[in-house]
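Undergrad: just the structure for this:
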Amino acid sequence: MALFLLGGRFSKCRAAIKRAMTASHTYCSSVTSGKQKVNGVDLYYEQTGKGKHPVLLLPGALGSTRTDFGPQLKSLNKERFTVVGFDPRGYGRSRPPDRDFPPDFFERDAKDGVDLMKALGFGKFSLLGWSDGGITAMVAAGRNPDLISKMVVWGSNAFVSQHDLNLYDAVRDVSKWSSRMRQPMEEVYGAEVFAKTWEAWVDGIAQYAHRPEGSICIELLPLITCPTLVIHGEKDPMVPSFHPQYLLKHIKGSRLHLMPEGKHNLHLRFADEFNKLVEDFLDD
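TA: As a prediction, this is how the structure comes out:
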């Protein structure tokens, strides 16, 4: 799920968006960016830092490296880490193609992310996944246990419940969002494409509810072998607390960190705290 959810309930996200976008301009001088052909599409990516520990950032729904991870690209320790952010196919600057949501779209994003890192010359790396990106990270870690060093996920879920469907339906119609909530995505996609793609995302995520147990990636959780940190904002209106608890129970050796004031965009709103937490975990 992307940052821009639930209209008024995310009224404070505007400032976080501005901080993220401002950060994207301040780190430009130290960032390498470009496009890499991966699995038949040109994926846009940004890379910063010169550390020995490579880290891939995986954005949320309709998200991109710049809209979703400005504070991380700017401030994660560049001596210890080499940080790569990318726009999944059909998102941000990885267009064309237009984004679609086939039944395997998380599997496709996971393969694209892993193959991008291989193409960039990284043999083993860690994953930071937010929202949909966290789901993609879990799929990637389950499918490629030998390639993933560590993983951090937040705002993510391994299945879709009826409660989740109700939350998604509540945000389906972007015309009901405030104009300031629509604006950042409309700047990236244009108003018509954003509305159409968002509605397609709602249908895309909802299709998992028809699977046994509503599984998105339940069957892959036992295959994850890397150390995993699950972070949860206790005020997240889009991800009920039973989701991080489920991940904690089913990913062997995982740990859970709760942020009492955190919402869905906790890594933007509390960037300093989040970045330190992640750095300490990756270095542990």
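
Undergrad: alpha carbons only for contacts and neighbour counts from here, please
TA: Fine.

Undergrad: so where do the helices sit in the chain?
TA: 13-26, 65-75, 105-119, 132-143, 162-170, 179-189, 191-206, 242-250, 266-269, 271-283 (DSSP state H).

Undergrad: to compare against the first, here's another:
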Amino acid sequence: MLYTRWHRYTQHVQQHVFLTAGRQHINGVQLYYERTGIGKHAVLLIPGALGSTLTDFGPQLKSLNKEMFTIVGFDPRGYGRSRPPERDFPPNFFERDAKDAVDLMKALGFSRFSLLGWSDGGITGLVLAARNPELIHKMVVWGSNAYVSQQDLSIYHAISDVSKWSARMRKPMEDMYGAEVFPKIWKAWVDGISQFTHRPEGSICMELLPHICCPSLIIHGEKDPMVPSFHPQYLLKHIKGSRLHVNPEGKHNLHLRFATEFNKMVEDFLDE
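TA: Next up is the predicted model:
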């Protein structure tokens, strides 16, 4: 009898620990998502520009503690496997992504969750946490900014021509979008993120930061070529009670390059 019960339990655990994938109709589009884990603490992963669960969060979906957390990754509308529609960048695209993310988690049955947001996904996370304080347990963001400076604009324009990227950097995006479509979407993103320079102080969501009340961990790679160090310092100053961890060797994709260290830090923070 004991063996039978244990066998049924392990079958139940295995069934839910293995990654499952699906699509959910949200705000007029079909959003692709992946889900793994059986923990009571739900965690949403929000990818960066043109990103997806496949390109952005492999080590997290694979290795974050699946007994402690239920982990959900999704492809924002127009990205990855959430196409159609083709991606566009209206002035409210971060707000739109934040609403999509909230409504997806509600549709999946989560009334409260934590979030991990990388790069653009971190910006979406900032908006989401500020707009929905009652929903967010904790937040981790890295490679993110609340405004676009002239220095940022120079960085974006310097990388707008993907033909100048290394083949290794292009490959994941070309595999996802195709060699002809990827440059067009990337150029549209550069134009989309650049439009914030027309706002006062280049604000993307500066005015929202004081409304974030969840415990927040900001992570920064000291060698990040995309996000100057004044951005995490600004977030630290304006998000009440937040803390900052700097990885001295980290670049923009530090969660992939230093996945074991990153995952352990995140697990410890979420479990506090």
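
Undergrad: before we move on, back to that, now the helices of the first structure as a markdown table including mean neighbour count?
TA: Below are the helices of the first structure laid out as a markdown table (neighbours: other Cα atoms under 10 Å):
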| stretch | mean neighbour count |
| --- | --- |
| helix 13-26 | 18 |
| helix 65-75 | 25 |
| helix 105-119 | 20 |
| helix 132-143 | 27 |
| helix 162-170 | 15 |
| helix 179-189 | 17 |
| helix 191-206 | 18 |
| helix 242-250 | 17 |
| helix 266-269 | 24 |
| helix 271-283 | 15 |
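
Undergrad: out of the ones you listed, which gets nearest to residue 50 of the first structure?
TA: Of all these, helix 65-75 sits nearest to residue 50 of the first structure, with 12.4 Å by Cα to Cα.

Undergrad: in this structure residue 226 of the first structure contacts residue 145, no?
TA: Yes: Residue 226 of the first structure lies in contact with residue 145 (Cα atoms under 8 Å); the separation is 6.9 Å.

Undergrad: for those two, indicate the residue with more neighbours.
TA: Higher neighbour count among residue 226 of the first structure and residue 145: residue 226, with 20 against 15, using other Cα atoms under 10 Å.

Undergrad: skipping its backbone neighbours, what lies nearest the aligned residue in the second structure for that one in space?
TA: Counting by TM-score structural alignment, residue 226 of the first structure lines up with residue 214 in the second structure. Distances taken as Cα to Cα, 6 or more residues apart in numbering put residue 138 closest to residue 214 of the second structure, at 5.4 Å, once the chain neighbours are dropped.

Undergrad: contact partners for the one you found?
TA: Residues near residue 138 of the second structure by Cα atoms under 8 Å, 6 or more residues apart in numbering: 113-115, 214-216, 270.

Undergrad: where strands are concerned, which of those count?
TA: Judged by DSSP state E, the contacts of residue 138 of the second structure include 113-115, 216 as members of strands.

Undergrad: and of those residues, the nearest to residue 176 of the second structure?
TA: Ranked by distance to residue 176 of the second structure (Cα to Cα), those are led by residue 115 at 24.2 Å.

Undergrad: now do the same for that closest one: its match in the first structure.
TA: Using TM-score structural alignment, the partner of residue 115 of the second structure in the first structure is residue 127.

Undergrad: now residue 141 of the second structure
TA: Mapped onto the first structure by TM-score structural alignment, residue 141 of the second structure lines up with residue 153.

Undergrad: repeat for residue 263 of the second structure
TA: Under the alignment (TM-score structural alignment), residue 263 of the second structure pairs with residue 275 of the first structure.

Undergrad: how about its match: what's its closest non-neighbour residue?
TA: Excluding the flanking residues, the one nearest residue 275 of the first structure by Cα to Cα, 6+ apart is residue 76, at 6.3 Å.
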